[in-house]
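**Student:** Coordinates for the following, if possible.
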Amino acid sequence: MTATSPAQPILKTPTLLLMATACGLCAGANYFNQPLLNSMAQHLQISDAKASSTVTMAQVSYGLGLLFLVPLGDMLERRRLVLVLMLLAAGGMLLSGLSGLTGSFALLAAGTLMAGVFSVAAQVLVPMAASFAAPGSSGRAVGLVMSGLLIGILASRSVAGILSELGGWSTVYWVGAVCTALMAVMLARALPKAAPAAPVGYGEVMKSLAALLRQQPRLRSRALIGGAGFATVSVLFSSMALLLAGPNFQLSDLQIGLIGIVGIAGALMANVAGRLADKGMEQACTLAGAVLMLLGWLALWQGGSSLWWFLVGMLVVDGALQALHISNQNVIYALAPQARSRINAVYMTTYFMGASVGSALGSWAWLSHGWNGTSLMGGLLGLITLGAVIWDRAGRELKNY
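**Tutor:** Below is the predicted model:
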């Protein structure tokens, strides 16, 4: 007589919303610094370029976490892994908070790097949502969790600006650390146990990353689309606070943070894109995202002297990135369901490598050529994104996948 295995648990909407909130907290930790760059530079007595380097640090360290830690989701019990990663990320935020008390840029850098590496807990949760989704609704589940992650990224700037105005920029990190630790405890109670499909060693898992990239052409093309798209938007993220605090607008940390609220509407595109993906419309959604990215940078170019054009441009490029990202994830998660954590690691590592390159290029363009140079850089990377989308479409039509 054959024993029947228990049915796999299906995540209900309240648990998905909790996961979405946790993803937003984790991801937001890497974006707290963006509206605070001017205040950090003044308080720590460092240059704008040195303050801007924390944006790149956060993204590079997050990329390292994606490459070396996210694959653990295919070899360890994922609920426990999420808990450990989130608590360590909270520790990194505590270090950043201490830097405000000590006036130490080195401590801020250490906290930024630590929080960046371990906040990849969000990228363990996203494929987990796909794995435990109801049949035929993985796109909706991923879109819902990703909406929380993206809203967290955008809202983190607003929250950072408000908290900075109330208690100084380091207050942001103290509050973030406490909230992240509490959320980790809540998730430990709510998530089902999620053991890997088969026990594998860490060396085997890491070797398989290259094999997946080699064997899955569509993983390569979609990773390129994601990396180029995030690089395009990171040009904006790395320079917007310096533009808005500068002589043309002279906005405070609070006002710069509130600007981020506008981008939340763009993040809602993630849920729309997830539902479209469930209907098989990933290709159309991807192409629309690439075209909107370019149109958004045209508006942002005008935004150098007009706050209204800046707001329109930021809304459009945020929404465009979500259309690209959710479409990409829906495609890659279907390639090898038994290796979703590893596939996500490959994709998201490329995604954040693109972000770090975009941040560095955006800072260089701003310091060398001002907002016109920044807008030109954003537009150029937008063209590269569109080229990657055309390459992906051509390959699919030729049935190379």
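**Student:** rest of the way, CA atoms for contacts and neighbours
**Tutor:** Will do.
**Student:** Remind me what the stretch of helix or strand Leu81 belongs to packs against, helices and strands.
**Tutor:** Assigned by DSSP states H and E, Leu81 belongs to helix 78-102. When contacts are defined as 3 or more C-alpha pairs under 8 Å, 6 or more residues apart in numbering; DSSP states H and E, helix 78-102 sits against helix 105-118, helix 121-131, helix 171-190.
**Student:** okay if I get these as CSV plus distance to Leu67?
**Tutor:** Supplementary listing: the helices and strands packed on helix 78-102 in CSV, determined by distance: least, C-alpha to C-alpha, whole Å:
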stretch, distance to Leu67
helix 105-118, 10
helix 121-131, 11
helix 171-190, 22
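**Student:** and of those, who's closest to Leu212?
**Tutor:** helix 121-131 (16.2 Å; C-alpha to C-alpha).
**Student:** could you point out which element follows that closest one?
**Tutor:** Downstream of helix 121-131 (by DSSP H and E), the next one is helix 138-167.
**Student:** Quick one: the helices in the stretch 301-401 of the chain, in order.
**Tutor:** Using DSSP state H, counting those that start in this stretch, the helices of the stretch 301-401 of the chain run over 307-333, 340-397.
**Student:** Could you say which of those is packed most deeply?
**Tutor:** A comparison of those by mean neighbour count, using mean count of other C-alpha atoms under 10 Å, puts helix 307-333 on top with a mean of 24.
**Student:** Next, the second sequence, to be compared with the first:
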Amino acid sequence: MSEHSTTQAVEFEQVRPNPTEDEAGISLPLTILCAATVGLVVGNLYYAQPLLAVIAEDLGLSEAQVGGAASFGMLAQTIGMLFLLPLGDVYNRRPFILASVAASVIALLAVSFSDGIVWFSLACFALGLSTFGTHMTISLAASLAHPAKRGQVVGTVFGGLLTGLLLSRTVSGMIGSAWGWRPVYYVGASVLTVLFFLLWVKLPNSVPQSQMSYPRLLWSMVNLLRTQPVLRLSCAYGAAAFASFNAFWITLAFHLERPPLEQGSDVVGMLGLLGVVGALIAGPVGKLADMYGAQRILATSMLLTFVSFAIFGLGGYSLWALSFGVIVMDLGIQAIQVSNQAQIYSLIPEARNRLGTIYIVVYFLGGTIGSAVGVWAWSRFGWLGVCTSGGIFMGLAILVYIGQWLYGHLKN
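**Tutor:** Next up is the predicted model:
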């Protein structure tokens, strides 16, 4: 099938050009506001990770129950991405982004009022569902950017996502250690309330890019996944990476509070701060992928991530070893993410929003599975089980990479 016919098969749409946006571009203040929006909204879902042990003790729950509720929130995030994010192609994105922020405020307050496993689980689910605005904001920034600066703008906004994801653990760990876990969610709701009013004033409207019906919009993503092997491979690598990442972070608080480490949520937060190193390399990795090819960067990144779990397993009772492992893991994870996106966004320009939707949905679905497996491995086998599960996820990804590399060479 030719590239032209493939594009026709997966699109079924009429694209509306928007030359005004391309000519004007997006201002630096608006780019920063979009980056802040992405970071603050996605960070809400990760406040709980350094606090799981504290929450379990306060609510009288087991570690497995609290960890399962946190995984429930990530599943909701995946559902929201799948069914709400594609609407950005056919409707103005501004109302959706504002609704995402407003819903996040309500969900944060609901989490803070939790008094048992049922309420906590439902509140986590609502919080996860409300994060769909993050990637819609990235898409909006990309559509507003001048073509010559689109990569730079997307890199800046995506850097906000990575920074928010990582710093949320640091902030929640420090606040939780000083004042308890509920004030973390009060502060988060207050910050998002201010953000909502800033967005109400500053966020522009977007022009819909398609006239497709909602069912056809969803079905076109099925066709994209079916016809694009690069997309399928990127989804597999991304899902495995995020699964290993979440298996580590969702159980780290449990590990640190046990002897001989006996550390609190503040230490978990400080380890999260080390992960910002990974966020800072997002731009340079993108340039390396352009220079040497994303496949080479992927291979190195997956090996780095695999090695990090060997470090966690062998040196898991040393804070120095854990710190070094976190830096290595986050370097690998973020490089995998940037390399994958560099590949998928070059496939079909007219379908970038749906290509991104497919990738992000599978990516976070992998994270949901990783969280559940991490909690299970911790409850059954302890820290070594967690490290083994993370290593297995990355080992499978490496095997898939080697398999497709061998297939490509034998075929040629």
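**Student:** returning to that earlier point: and the helix holding Leu81 of the first structure, which residues are buried?
**Tutor:** 78-100 (16 or more other C-alpha atoms under 10 Å).
**Student:** Stretch 139-159 of the second structure too?
**Tutor:** Across stretch 139-159 of the second structure, burial judged by 16+ other C-alpha under 10 Å covers 139-146, 150, 152-159.
**Student:** Same question for stretch 222-239 of the second structure.
**Tutor:** Within stretch 222-239 of the second structure, the residues scored as buried using 16+ other C-alpha under 10 Å are 224-225, 227-228, 231-239.
**Student:** Tell me the residues of the first structure aligned with it.
**Tutor:** Counting by TM-score structural alignment, stretch 222-239 of the second structure pairs with residues 210-227 of the first structure.
**Student:** again, but for stretch 302-309 of the second structure
**Tutor:** Going by TM-score structural alignment: stretch 302-309 of the second structure matches residues 290-297.
**Student:** To what extent does that stretch diverge from the second structure after superposition?
**Tutor:** When the second structure is superposed, stretch 290-297 of the first structure averages 0.9 Å from its matched positions, counting by mean C-alpha distance after the TM-score superposition for the first structure.
**Student:** Show me the contact partners of that stretch.
**Tutor:** With contact meaning C-alpha atoms under 8 Å, 6 or more residues apart in numbering, stretch 290-297 of the first structure is reached by 229, 312-317, 320-321, 324, 375, 378-379, 382-383, 385-386, 389.
**Student:** picking that back up, tell me which of the helices and strands packed on helix 78-102 of the first structure sits most buried.
**Tutor:** helix 121-131 (a mean of 26).
**Student:** Report all helices and strands that that one contacts.
**Tutor:** So helix 121-131 of the first structure, by 3+ C-alpha pairs under 8 Å, 6+ apart, packs with helix 13-28, helix 78-102, helix 138-167, helix 340-397.
**Student:** repeat that with 6 Å
**Tutor:** helix 138-167 (3 or more C-alpha pairs under 6 Å, 6 or more residues apart in numbering; DSSP states H and E).
**Student:** The helix it packs on vs the second structure, average offset?
**Tutor:** Its aligned residues in the second structure lie a mean 1.6 Å from helix 138-167 of the first structure after superposition (mean C-alpha distance after the TM-score superposition for the first structure).
**Student:** next one: the helix holding Leu81 of the first structure to chain centre, how far?
**Tutor:** In terms of C-alpha atoms, centre = their mean, to the nearest Å, the centre of helix 78-102 of the first structure is found 17 Å from the chain centre.
**Student:** One more: stretch 57-69 of the second structure?
**Tutor:** On C-alpha atoms, centre = their mean, the centre of stretch 57-69 of the second structure falls 23 Å from that of its chain.
**Student:** What is the corresponding segment of the first structure for it?
**Tutor:** Against the first structure, stretch 57-69 of the second structure falls on residues 42-54 (TM-score structural alignment).
**Student:** The counterpart of Thr31 of the second structure in the first structure: how many residues sit nearby?
**Tutor:** Using TM-score structural alignment, the equivalent of Thr31 of the second structure in the first structure is Leu16. Using other C-alpha atoms under 10 Å, Leu16 of the first structure has 22 other residues around it.
**Student:** Nothing else from me, thank you.
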